[in-house]
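Participant: heads up, no residue letters with this:
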């Protein structure tokens, strides 16, 4: 395989804002004062504080350059690249056109120094270098897509989302949910590559302790972890009652319910950290007594009831659990459920979970029921991931930009999918994957659903075995 080498002898000066957008992959366009030769290579530097020797971290290769003078095209540029308006206006003060150059940006293998002397838009490097280890900021597919958009002066399909993301960048926030949403937006807009695994996996440290603590004799810690688990799943508690709480930093204490959440549905539970111990009937009796005491009969009767325990129920406890429609969930199963939520925040529909927990079987057999529910979600995620990868691989193999559902249904059936679907079923799944909140596929809407066309945006990464 031939290794490409590039010689870099000078640096191109950019406004700090434009440089930041380039190196973060948010644009590939610059507006040089003079025509830039395609194939020309140079380091990238900040035009501010240019009288000092500085270290540089990025270089670029000019892929194309052209002049734009039509008023309509210049107006289009303002909409496509809103940050460029002031730069374009500066150029138009002394002439009626601008040069737009499209740059492929790469990271430098090591820092280099630039001299302070300018020659037009450029200054010399302290020492010319050769680069052969190419590390592009944007993947080939994404760069080609951006290049095609700017060659055709096509507007962004998501201008409102771009504006929202820029506003989130400017706003300082310590809210982890806002930070996570901002990161998801950047990935969706292809301004940032997806992480090798979901960022939420950093939450798994405490989640991975659920099984261990549930199989120990540390009842208080297990109760706190169960409460934290249901907060993670999306439950809240509005009672303001320490005896029927969801506070993960406290316990129900003597005479209090171990766990209670009232939204999105009423759920009450008793925790029994049990290392090689059977769960006696007194646990079922206590859940009934405390539930009736603190919630009242009407609320308790309509609540989902769960005993969290690793040990087997005694025959009497099993009978009481079945008769009173109590689920039994092992720490292992709870850990699986919360891990799934951490890895795929939108995967668990709590209304579906409610229906699962309210239907037979109850008692110890209900643990199998919950695991079956988790298995069904994991199967669906794997199927959706297969759809995304199959569509991506097909488009890359055929060098197509997008594909219709009729053709893709044939391709999908030949790809050894986890499950086969009708054309209409597959269409609805691709619609789910192409929604703005998913952002794995893109969709070009046609006259009816059979005319819609889909294209690849980003991988759906499987993080669960």
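Facilitator: Here it is on my side, so go on. Quick caveat: nothing in here was measured; it's all calculated off a predicted structure. Numbers count the residues shown, from 1 in each chain.

Participant: contacts, neighbours, all on C-alpha from now
Facilitator: Fine.

Participant: Quick one: end-to-end length of stretch 125-138, please.
Facilitator: For stretch 125-138, the first-to-last residue distance is 25 Å (CA to CA, to the nearest Å).

Participant: That one: how far from the chain's middle?
Facilitator: On the basis of CA atoms, centre = their mean, to the nearest Å, stretch 125-138 sits 31 Å off its chain's mean C-alpha point.

Participant: in it, what's buried?
Facilitator: 125, 136, 137, 138 (16 or more other CA atoms under 10 Å).

Participant: same question, stretch 253-266
Facilitator: Under 16+ other CA under 10 Å, the buried positions of stretch 253-266 are 256, 257, 258, 259, 260, 261, 262, 265, 266.

Participant: For whichever strand or helix holds residue 61, name the packing helices and strands.
Facilitator: Secondary structure from DSSP states H and E places residue 61 in strand 54-68. Secondary-structure packing of strand 54-68 (3 or more CA pairs under 8 Å, 6 or more residues apart in numbering; DSSP states H and E): strand 41-46, strand 98-119.

Participant: by how many degrees do the following helix or strand past that strand and strand 54-68 diverge?
Facilitator: Following strand 54-68 in sequence order, the next helix or strand is helix 71-80 (DSSP H and E). If you take axes from the mean of the first three to the mean of the last three CA atoms, to 10 degrees, helix 71-80 sits at 140 degrees to strand 54-68.

Participant: let's bring in a second one:
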């Protein structure tokens, strides 16, 4: 149940530390003094506390690129408050623990020693951080003070935590006990991706996946960049468009638009589209060289002309120098409406598959919702000669069932941890619970284990895995949800 929190003070911390808290990179800070459990405050950037030491000495070198980005955002006149926090505990650490603490944080051992000064210990304060609904600005203070009053009290909800309850508890336990990081290589990779992710969408997606896997981010906050994928919703529209439906545009132009979006769709699905073979008069609309050869003809309008199959065969024969390649290639016609009997017969004779623009759009939507879910080699077996929409629909249904099964197993692990308080769960326990969970399909224990291994891969990161002495003693724990998105 959500609550409303009233804030009247701010905690001043280095700007980089606050950015690291917001990104989930750290869950604790070194304010220099004890803070009472349960105290709540906004987080205000103020770098005066570390001005006496270069950032290169204070933060790990792998973290410096992120630190420099955060410092570049500093405003000499205004400070932007983007989050608030609640103190969830405070521990003291001495010099002997700095090696282990440094490996679990963004600070170097030298930086920790600087913070220690002449004192016998430092205070590490665990903060549960929440995003503000809207950032607020306050004036910069020239004098450093740990706590400052807000210009006016601020009422905020606790509905936007950076980390889930379970992930925060796990990481707090790890810090309190100075347990070594589980995936230091992935942490290095994430730091290397941080600056690249600003301008590279692919790097950004990988960066987000790694942060979720490492427990640095809440998966609910990560969303697909829908604005970049809005074109997917135009595939069927462009395929069914004709001159009568698009005033001022010829059928040839409408066909060219459809050809372009088909090429883009096939590339998105994972095909390598050969730019040498372009559409237009006397050209093949589509030729894909990888992962297997595919030639295609695109027809926009109200129906596919009867001679399309013969046209595709003739153009392929004329334009492809290697006729053996044409024999091996998947031959695909993409166009609107129900194919005529004549066209279906011709397509069967020449081993050509026919699909509607709507079917292509569903395939691309599936790939958009679940990256790498479309297996092009499996799809190949469903591209039957003649009208193939129903066959491809069967493939879509099969993939959806496989995703639903995986989502079900993830929820099974999650519910077991929530209901029992266990940090992880064995395969045997999950297998026993699976039978009482309205399972979507029957599974053997070995099949379940194979899927759990897949879901705990660093490249998927839905579950974590603690390897046992054999597969039966492997244990798994929840990391993030796999939501089911309709593709109909």
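Facilitator: That came through, no problem. Source: prediction; values computed, not measured.

Participant: okay, the helices and strands packed on strand 54-68 of the first structure in CSV with mean neighbour count next?
Facilitator: Converted to CSV, these look like this (neighbours: other CA atoms under 10 Å):
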stretch, mean neighbour count
strand 41-46, 24
strand 98-119, 19
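
Participant: Redo those strands as JSON lines? Include distance to residue 304 of the first structure.
Facilitator: Formatted as JSON lines, those follow (distance: least, CA to CA, whole Å):
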{"stretch": "strand 41-46", "distance to residue 304 of the first structure": "61"}
{"stretch": "strand 98-119", "distance to residue 304 of the first structure": "55"}
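
Participant: how far is the strand holding residue 61 of the first structure from where the chain is centred?
Facilitator: 30 Å.

Participant: Count the residues that sit near residue 91 of the first structure.
Facilitator: Using other CA atoms under 10 Å, residue 91 of the first structure has 16 neighbouring residues.

Participant: Repeat that for residue 221 of the second structure.
Facilitator: Using other CA under 10 Å: residue 221 of the second structure sits among 12 other residues.

Participant: go on, residue 415 of the second structure?
Facilitator: Using other CA under 10 Å: residue 415 of the second structure sits among 13 other residues.

Participant: And for residue 407 of the first structure?
Facilitator: Going by other CA under 10 Å, the residues that sit close to residue 407 of the first structure add up to 10.

Participant: Need the contact partners of stretch 199-209 of the second structure.
Facilitator: 190, 193, 194, 196, 197, 198, 217, 222, 459, 460, 461 (CA atoms under 8 Å, 6 or more residues apart in numbering).

Participant: quick one, strands of the stretch 101-250 of the second structure?
Facilitator: Using DSSP state E, counting those that start in this stretch, the strands of the stretch 101-250 of the second structure run over 122-139, 147-157.

Participant: looking at those, which is closest to residue 455 of the second structure?
Facilitator: Closest to residue 455 of the second structure of the strands of the stretch 101-250 of the second structure is strand 122-139 (CA to CA; 27.6 Å).

Participant: what angle separates the closest one from strand 147-157?
Facilitator: 80 degrees.

Participant: just checking, what packs against strand 122-139 of the second structure?
Facilitator: helix 15-22, strand 28-29, strand 78-93, strand 147-157.

Participant: how much space between residue 304 of the first structure and residue 437 of the first structure?
Facilitator: Residue 304 of the first structure is 30 Å from residue 437 of the first structure, by CA to CA.

Participant: same question, residue 77 of the first structure
Facilitator: 27 Å.

Participant: One more: residue 7 of the first structure?
Facilitator: 43 Å.

Participant: What of residue 398 of the first structure?
Facilitator: 28 Å.

Participant: out of the two, which sits in the more crowded spot?
Facilitator: residue 437 (13 against 9).

Participant: mind listing the helices for the stretch 101-250 of the second structure?
Facilitator: 109-116, 165-176, 184-196, 201-214, 235-239 (DSSP state H, counting those that start in this stretch).

Participant: Can you tell me what residue 405 of the first structure aligns to in the second structure?
Facilitator: Taking TM-score structural alignment for the superposition, residue 405 of the first structure sits opposite residue 427 in the second structure.

Participant: do residue 462 of the first structure as well
Facilitator: Residue 462 of the first structure maps onto residue 484 in the second structure, by TM-score structural alignment.

Participant: neighbours around that match, how many?
Facilitator: 13.

Participant: list the contacts for it?
Facilitator: Neighbours of residue 484 of the second structure in contact, by CA under 8 Å, 6+ apart: 403, 404, 407.

Participant: and if you look at residue 222 of the second structure?
Facilitator: residue 208.

Participant: Please report how far it lies from residue 253 of the second structure.
Facilitator: 38 Å.

Participant: could you dump the helices of the stretch 101-250 of the second structure to a markdown table with distance to residue 370 of the second structure?
Facilitator: Listed next are the helices of the stretch 101-250 of the second structure as a markdown table, based on distance: least, CA to CA, whole Å:
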| stretch | distance to residue 370 of the second structure |
| --- | --- |
| helix 109-116 | 41 |
| helix 165-176 | 24 |
| helix 184-196 | 22 |
| helix 201-214 | 12 |
| helix 235-239 | 18 |
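
Participant: most tightly surrounded among those helices?
Facilitator: helix 235-239 (a mean of 23; mean count of other CA atoms under 10 Å).

Participant: ok, so of the contacts of residue 484 of the second structure, who is nearest residue 257 of the second structure?
Facilitator: Of those, the one sitting nearest to residue 257 of the second structure (CA to CA) turns out to be residue 403, at 32.7 Å.

Participant: ok, and the closest non-adjacent residue to the residue mapped onto residue 171 of the first structure from the second structure?
Facilitator: Alignment note (TM-score structural alignment): residue 171 of the first structure maps to residue 196 of the second structure. Distance criterion CA to CA, 6 or more residues apart in numbering; nearest residue to residue 196 of the second structure, sequence neighbours excluded, is residue 203 at 6.4 Å.

Participant: Determine the number of other residues adjacent to residue 366 of the second structure.
Facilitator: Residue 366 of the second structure has 22 nearby residues by other CA under 10 Å.

Participant: and it, helix, strand or coil?
Facilitator: Secondary structure, DSSP: H, G, I helix; E, B strand; the rest coil: residue 366 of the second structure is helix.

Participant: Aligned to it, what sits in the first structure?
Facilitator: So, by TM-score structural alignment, residue 366 of the second structure is matched to residue 340.

Participant: dump the residue contacts of that match.
Facilitator: Residue 340 of the first structure touches 347, 348, 374, 464, counting by CA under 8 Å, 6+ apart.

Participant: Can you list which of these are found in strands?
Facilitator: Assigned to strands by DSSP state E, none of the contacts of residue 340 of the first structure qualify.
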